[in-house]
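Peer 1: Just to be clear, the model below is a prediction. Sequence and coordinates:
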Amino acid sequence: MNFENNLAFARSLDQHDPLHHLREEFLFPQQHGEPFIYLCGNSLGLQPKTARKYIDRQLSNWENLAVEGWFEGETPWMFYHKELKEMMANIVGASPLEVCPMNTLTVNLHLLMVSFYRPAGNRYKIIMEAGAFPSDQYAVESQVKFHGYDPTDAIIEVAPRNGEHTLRTEDILAAIADNGEQVALVLFGGINYFTGQWYDMPAITKAGHNAGAVVGFDLAHAAGNVPLQLHDWDIDFACWCSYKYQNAGPGGISGIYVHEKHFSDSSLNRFAGWWGYQEQERFKMEKGFLPEAGADGWQVSCSQVIPLALYHASLKIFEKAGYIQPLRQKSIQLTAYLQYLISEVNNSLGFEQYKIISPARPEERGAQLSIVAKYKAKEIFHALVANNVLGDWREPNVIRLSPAPLYNSFEDVFATAQRLMNISKELLTSQQ
């Protein structure tokens, strides 16, 4: 598409956008009596207007049914998580049996590593991306220590080449092949939180399996953002949060995926709890853990009903959208338009003030563009916020802007670039 740097063009894209009406499903924060242009869905998604209704329904159940709410009413809490499983499965490309909403992200990562990081003999190392989100780094470090290994030896981090910001797939695959006989687990983020790079998950999985390793992914920045086919890609396990692109509220419930090929493997370790026990026998309260079929067998504690209700509200909007493919088509256009407009800002300034470090090719990134500001980066970020553009900041000089296709418009993207240009001209008049 040949883009144009004018408001009429942006509005014409919105007029032809079949998903534009979904914007009305969300509440936008306000400042100075005006809504923010909200470009921070990579950190926390907006609140669905229906969220309060879904919570109120469960509060009403609690009020009127009390403990009987576990078994009575329209949505008995005992089975409430099952209402979400098919919608979750459509988002990550799995069967409903392979997914389960439970706990929070890093808790689930630990629980899954109990099952799928099984070091033995010479095969004890974990390969991951350098610069992974700190929570993943800490989880992996503590897991290898728990098994008695030195993290400096047991963790192999694959870093970008000198002068580059993103990883080359061939370097990831080479690291797996070069260390194959020692690798127990390959664990990557689906999308890197800092650069927005979407890793070649099928290729990484195939390489890991060829090396004899288990392969898992943290999908915090990928689930609800890019099309995933976890089952068909033969990925062993994954987990994600629901509060970023899936708009399920701050600290929202996490989800897990376990490939069905592992369901019959009785040798897998688990940190078990009673909610993972076989559903039909659970209330007999007997000794000896017998897991429920599928991913539900990894549950530990009883369902978190209010977080489930928030996730339910958002998943119903994804259902209205037709799930990920229509959203992905719009997302590619939104980021491409923002990419074009950033280059227009640089042209207007007469020098490269802004450098996008996210991959240039849409198929290698999600909804996020990470932008390095050459001069006065933090001042510019704060000026954007003051002018009702809310992205987020990462040290030392990166502004992350993430137009989410469920609620962002092309006019949002155009207005952001216009405000960025005006702010830049005001703050950078002495730069060349």
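Peer 2: Good, I have the coordinates. Numbering: from 1, shown residues only.

Peer 1: contacts and neighbour counts: CA atoms only from here.
Peer 2: Noted.

Peer 1: what packs against the longest helix along the chain?
Peer 2: The helix that spans the most residues within the chain, counting by DSSP state H, is helix 324-349. Packing partners of helix 324-349 (3 or more C-alpha pairs under 8 Å, 6 or more residues apart in numbering; DSSP states H and E): strand 354-356, helix 410-427.

Peer 1: how close does Asp296 get to Arg365?
Peer 2: According to C-alpha to C-alpha, to the nearest Å, Asp296 and Arg365 sit 31 Å apart.

Peer 1: Take this one as well and set it beside the first:
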Amino acid sequence: MNFKNEREFAQKLDRQDNLAKYRDEFIFPKVNGKEVIYFVGNSLGLQPKRARKYVDEVMDDWANLAVEGHFYAEKPWWDYHERFCQPLSEIVGAKPTEVGVMNTLTVNLHLLMVSFYQPTQKKYKIICEEKAFPSDQYLIQSQVGFHAKTVGFDVNDAIVEINRREGEANIRIEDILSKIDEVGDELALVLIGGVNYYTGQVFDMKTITEAGHKVGAYVGWDLAHAAGNVELKLNEWGVDFAAWCSYKYMNSGPGNVSGYFVHEKHHNDKDLSRFAGWYGHNKERRFLMEPQFDPVHGANGWQISNLPILSMAPYLASIELFSEVGMPSLIAKRNLLTAYLEFVLHEIDKETPNTQFEIITPENQEERGAQLSVYLHGQGKELFNYLMKNGVITDWREPNVIRLAPVPLYCSFEDMYEFGQILKTGILNN
């Protein structure tokens, strides 16, 4: 498509957009009395209008039924989490029995590592990416430190980071594969973010998973920036486990409940370690209060605690939107919207000679989702502050990067054009 950096052109794209109506499903903050241009759905998605209805429904059931809400609410609480299995399976490319909802992201990764990180003195290393999100770094460091004390391996060489080449913003797939081969029999686990939070790079999860399995390692993925954003085929790719937060692209609310995946090939493995709890026990016998743990078959067998219904309610509301739209339609709009934003950035770059934009997110659509990370040469945080004061909500990452996430559910093409005009004014006036 031949793009134009013109308001009329952007409005034409919006009129042709089959998903444009979903913008009205969300509540936008306002700056100076005007709805913001919201580019931080990769940190916290906007609130769906229907979320309040779902939360109020739980509050009303609690008020009117109290404890009986577990069984007699319109959506009974005791199996509330099962309503997520089908729609989530479609979002992450899994079978309904392979997905569940519980806890928060890092908690779930810790719990899944109970099953999938069982190091020995000879097989104890973990491969992760350089500059992973800090929670993942802390998670892996603490897991390695915990096991090193009892197993007896050298904690200093247990974590193997895949580095970017000098002068490059992204990690090359060939460097990941060669490092997996190099570590070989000592590799216990590959654990990488499916989409790098800083650059927006989407990793080739299928190829990396195959490489990890080839040397006898488990492979897991942190899908915080991938779920609801990029195409996933977790079952087909043979991924061992994965987890994701629900409050970014899936709009469930701040710090909300996490989703997780355990491949069906592990469901009948009685030797696989796990931390057990009451809600992972055989559903039909749960209220018999039996002394021996008998896990529910499937991913729900990794459940531990009673369900956080009030947290799940807004997530269920958002999942309903995803079911209506479908990931193929979201991805198609995402690609066009992100490409148009990229075009607008390049056009503004030409019109502002004192600034150079370096987009460090891969240009290839197969290697990016709804995010462009932009290095601002010749501009500092003053420009970011200008954008925020003028109704463009984005975020800043040191040393000089702004991340822009044009979420297809609620961002418009006219947003992309308007952002370019605000950006241009900010550069020329600073």
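Peer 2: Structure received. Computed from a prediction, not measured in an experiment: that's the story for all the values here.

Peer 1: before we move on, back to that, using TSV, lay out the helices and strands packed on helix 324-349 of structure 1 together with distance to Ala213 of structure 1 and mean neighbour count.
Peer 2: TSV is the format used below for those (distance: least, C-alpha to C-alpha, whole Å; neighbours: other C-alpha atoms under 10 Å):
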stretch	distance to Ala213 of structure 1	mean neighbour count
strand 354-356	34	18
helix 410-427	42	20
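
Peer 1: will you turn those into TSV that also has distance to Tyr149 of structure 1?
Peer 2: What follows is those, written out as TSV (distance: least, C-alpha to C-alpha, whole Å):
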stretch	distance to Tyr149 of structure 1
strand 354-356	38
helix 410-427	48
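
Peer 1: Any idea which of these gets closest to Arg123 of structure 1?
Peer 2: Within those, the stretch nearest Arg123 of structure 1 is strand 354-356; the backing value is 38.7 Å (C-alpha to C-alpha).

Peer 1: Go ahead and name everything in contact with the helix or strand just after the closest one.
Peer 2: Past strand 354-356 of structure 1, further along toward the C-terminus, the next helix or strand under DSSP states H and E is strand 369-373. The contact list for strand 369-373 of structure 1, computed with C-alpha atoms under 8 Å, 6 or more residues apart in numbering, reads 194-196, 335, 339, 353-358, 397-402.

Peer 1: rewinding a little: which residue of Asp296 and Arg365 of structure 1 possesses the greater neighbour count?
Peer 2: Asp296 (26 against 23; other C-alpha atoms under 10 Å).

Peer 1: these two touch, right, the more buried one and Lys82?
Peer 2: No: contact between Asp296 of structure 1 and Lys82 fails when scored by C-alpha atoms under 8 Å: they sit 9.4 Å apart.

Peer 1: before we move on, back to that, looking at the helices and strands packed on helix 324-349 of structure 1, which is nearest to Tyr245 of structure 1?
Peer 2: So among these, helix 410-427 is nearest, using C-alpha to C-alpha, at 17.2 Å.

Peer 1: returning to that earlier point: show me which positions of the longest helix of structure 1 end up buried.
Peer 2: Neighbour counts using 16 or more other C-alpha atoms under 10 Å place 324, 327-328, 330-346, 349 of helix 324-349 of structure 1 among the buried residues.

Peer 1: Next one: the equivalent of Gly200 of structure 2 over in structure 1 from Leu369 of structure 1, what distance?
Peer 2: Under the alignment (TM-score structural alignment), Gly200 of structure 2 pairs with Gly196 of structure 1. In this view, Gly196 of structure 1 and Leu369 of structure 1 are 6 Å apart by C-alpha to C-alpha.

Peer 1: Now the common contact residues for these two.
Peer 2: The contact sets of Gly196 of structure 1 and Leu369 overlap at Ser358 (C-alpha under 8 Å, 6+ apart).

Peer 1: Which position in structure 1 pairs with Gln118 of structure 2?
Peer 2: So Gln118 of structure 2 corresponds to Arg118, using TM-score structural alignment.

Peer 1: distance of its match from Ala213 of structure 1?
Peer 2: Distance from Arg118 of structure 1 to Ala213 of structure 1, by C-alpha to C-alpha: 10 Å.

Peer 1: anything in contact with each of these two?
Peer 2: Residues touching both Arg118 of structure 1 and Ala213 by C-alpha under 8 Å, 6+ apart: Ala184.

Peer 1: All set now, cheers.
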